[in-house]
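Colleague: Give me coordinates for this.
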Amino acid sequence: MRLVCEPVADDSRFDGGATVLAREVDVADSIVSQARGLMFRRSVPDDYALAFTFGSAKPRDLHMLFVFFPIDAVWVVDGVVQRIERLHPWRSFARERADLIVELPAGAADVVDPGDRLVLESD
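Modeller: Reported below is the predicted structural model:
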């Protein structure tokens, strides 16, 4: 599975349309995997993403307790990016409405803007 960002319109951030943000995507689709998230990991590969999928859009929380490295978090509703935020180890907390949340290595979401589309694609 891979994570692709599609800009809203022709955009100089992307050469030729969409860009791949992550080529290795894990899906946290159980209560246990969602509660654990990236806790206790020391790092993740540069082209990695952890996707939290939910059945409906509502306010969703992220915390950084026991996460040892910074991440970029992206909140998505119906495929459209609502918010992007850099979260810092141990001390960050954020909440936004979403039916999909994606956690990426810090800097990986620098090319993503609210309004862009994020798509999880099967390989």
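Colleague: use CA for all of it now, contacts and neighbours both
Modeller: OK.
Colleague: Not counting its neighbours along the chain, what's nearest the one residue sitting closest to the centre of the chain?
Modeller: Nearest to the geometric centre of the chain sits residue 102, at 1.9 Å (Cα atoms, centre = their mean). Distance criterion Cα to Cα, 6 or more residues apart in numbering; nearest residue to residue 102, sequence neighbours excluded, is residue 51 at 4.5 Å.
Colleague: this one as well, want them side by side:
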Amino acid sequence: MKSKKLLIIGFIAVVAVAATLFFLTQKKDTKITDGGAFEISFNKQGTLAFLSAQNNDTLSVIDIEVADNNQRRARGLMYRKSLPADAGMLFVFDEEEIQGFWMKNTYIPLDMLFVNADNEIITIHTNTAPLKEWNYASTRPALYVVEVNAGYCAQKQITEGDKIIFELSSH
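Modeller: You can find the predicted model right below:
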């Protein structure tokens, strides 16, 4: 009798694991990598331009994914193994205040740009360390944060004082 119960429990467990793996791999934006981590695909939701503080010239344009609620902001770029070269994530907050970010569960080194309500870049943290719980904070109140691949700001000569403008795609 015990062996029948164990066999049934084992069968149910195998079916549950198989069903979970099947449904996870059916999502078009998520796949399981060799290391068992989830690879989350970039989902373009708009574009963002960096503008020079001196003359308003466009320094660069990127595709953006938007984190505009608590759940999306909390997840950010965590668990991702890559980010396209000319892409980033725009975090939109409800209130302009000191913002702080960390890199826990974030595998990609990033440049973090903190932006105030006037769309001015007020703080840049370059080449943030992956998988660390260090706090990267804005030096003044920020309404937005833009994350791009590490080295992007240096490559495109984006500095504090420059501005951003963005346009979200219609769904």
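Colleague: Mind checking the TM-score on these two?
Modeller: Superposed pair, TM-score by TM-score structural alignment, normalised by the length of structure 1: 0.87. Supporting alignment: 117 aligned residues with a Cα RMSD of 1.6 Å.
Colleague: Could you pull out the strands in structure 2 for me?
Modeller: Remark: strands assigned in structure 2 by DSSP state E are 30-32, 38-40, 46-51, 58-67, 87-97, 100-101, 110-115, 121-125, 136-137, 142-149, 163-168.
Colleague: Kindly state which of these is positioned closest to residue 156 of structure 2.
Modeller: The closest of these to residue 156 of structure 2 is strand 58-67. By Cα to Cα, the value is 6.3 Å.
Colleague: Do I have it right that residue 50 of structure 2 meets residue 158?
Modeller: Yes - assessed by Cα atoms under 8 Å, residue 50 of structure 2 is found in contact with residue 158 at 7.3 Å.
Colleague: residues shared between the contacts of these two?
Modeller: Counting by Cα atoms under 8 Å, 6 or more residues apart in numbering, the contacts common to residue 50 of structure 2 and residue 158 are residue 59.
Colleague: Between the two, point out the one with more neighbours.
Modeller: Per other Cα atoms under 10 Å, whichever of residue 50 of structure 2 and residue 158 has more neighbours is residue 50, with 25 against 20.
Colleague: what residues are up against that one?
Modeller: Here residue 50 of structure 2 is in contact with 58, 59, 60, 61, 158, 162, 163, 164, 165 (criterion: Cα under 8 Å, 6+ apart).
Colleague: In structure 1, what sits opposite residue 54 of structure 2 in the alignment?
Modeller: By TM-score structural alignment, residue 54 of structure 2 lines up with residue 9 in structure 1.
Colleague: which residues sit in contact with residue 21 of structure 2?
Modeller: Contacts of residue 21 of structure 2 (Cα under 8 Å, 6+ apart): none.
Colleague: and the gap between it and residue 30 of structure 2?
Modeller: Residue 21 of structure 2 sits 11 Å away from residue 30 of structure 2, taking Cα to Cα, to the nearest Å as the criterion.
Colleague: for residue 154 of structure 2, same thing?
Modeller: 31 Å.
Colleague: More neighbours: these two, which one.
Modeller: residue 30 (16 against 11).
Colleague: how deep is the corresponding residue of structure 2 for residue 109 of structure 1 tucked in, by neighbour count?
Modeller: Under the alignment by TM-score structural alignment, residue 109 of structure 1 pairs with residue 153 in structure 2. For residue 153 of structure 2, the tally of surrounding residues (other Cα under 10 Å) stands at 23.
Colleague: Distance-wise, check residue 153 of structure 2 relative to residue 38 of structure 2.
Modeller: In this view, residue 153 of structure 2 and residue 38 of structure 2 are 28 Å apart by Cα to Cα.
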